[in-house]
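Engineer: coords please:
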Amino acid sequence: MRELDFELDRDHVELNQLLKLVGLCDSGGAGKAIVASGAVSVDGEPELRKTCKIHAGQVVRIEDVVIRVHAAP
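Structural biologist: Alright, predicted model coming up:
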């Protein structure tokens, strides 16, 4: 399992954009397709909303990759 840390410098980031920003896809559109496929969970629950707002403290998982979202200092 690969773990990534993402430093959030604003209130939230949309789920599809998060996948793009951490390098798991090339575009927001590709991120939407990944979310729509049912491959993504947020805090252990399946997430199908492509633009779901992700906040600091949440954990996103896609296949064997875990993304931990932290607030910027």
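Engineer: contacts, neighbours, all on C-alpha from now
Structural biologist: Noted.
Engineer: ok, and for the longest helix belonging to the chain, which residues are buried?
Structural biologist: If you go by DSSP state H, the chain has its longest helix at helix 28-36. Across helix 28-36, burial judged by 16 or more other Cα atoms under 10 Å covers G28, A30, G31, K32, I34, V35.
Engineer: List the contacts of that helix.
Structural biologist: L15, N16, Q17, L19, K20, C25, V40, E47, L48, R49, K50, T51 (Cα atoms under 8 Å, 6 or more residues apart in numbering).
Engineer: Beyond that helix, next helix or strand please.
Structural biologist: strand 40-42 (DSSP states H and E).
Engineer: and this one, so I can compare the two:
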Amino acid sequence: MQEIHFALKGDYIELNQLLKLAGLCDSGGAGKMLVASGAVKVDGQSESRKTCKIHGGQIVQVDDVRILVD
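Structural biologist: Next comes the predicted model:
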């Protein structure tokens, strides 16, 4: 499984923007579609809220890629 460490530059980042900035999709809109497809998990639970707030310490998973938010 591939792991990406993402350094948070504020209190939170919206899920679709995290997916874009981590390089898993080309745009925030593509990130929203990825979330809508049901392929995204946050802390092991399926997440359907496209602009869900992701905070430091959370883990986002898409297929075999894990994003560790610092």
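Engineer: TM-score of the superposed pair?
Structural biologist: The TM-score (TM-score structural alignment, normalised by the length of the second structure) is 0.99; 70 aligned residues with a Cα RMSD of 0.3 Å.
Engineer: doesn't E63 make contact with A39 of the first structure?
Structural biologist: Yes. Between A39 of the first structure and E63 there is a contact at 6.6 Å, judged by Cα atoms under 8 Å.
Engineer: So between the two, which is more surrounded?
Structural biologist: With neighbours defined as other Cα atoms under 10 Å, A39 of the first structure and E63 compare such that A39 has more, 14 against 10.
Engineer: show me the contacts for that one.
Structural biologist: P46, I62, E63.
Engineer: Which of these are still contacts in the second structure?
Structural biologist: Mapping the contacts of A39 of the first structure onto the second structure (both residues aligned by TM-score structural alignment, their matches' Cα atoms under 8 Å) leaves P46, I62, E63 still in contact.
Engineer: Just give the closest residue to the second one, not the sequence neighbours.
Structural biologist: So the one you mean is I62 of the first structure. V40 (4.7 Å; Cα to Cα, 6 or more residues apart in numbering).
Engineer: Which stretches in the second structure count as helices?
Structural biologist: 15-21, 28-36.
Engineer: Next, the buried residues of the shortest one.
Structural biologist: I take that to be helix 15-21 of the second structure. L15, N16, Q17, L18, L19, K20.
Engineer: how about the fourth one, what's its match in the first structure?
Structural biologist: For L18 of the second structure, the aligned position in the first structure is L18, judged by TM-score structural alignment.
Engineer: can you tell me how far its match sits from E47 of the first structure?
Structural biologist: Distance check for L18 of the first structure against E47 of the first structure: by Cα to Cα, to the nearest Å, it reads 13 Å.
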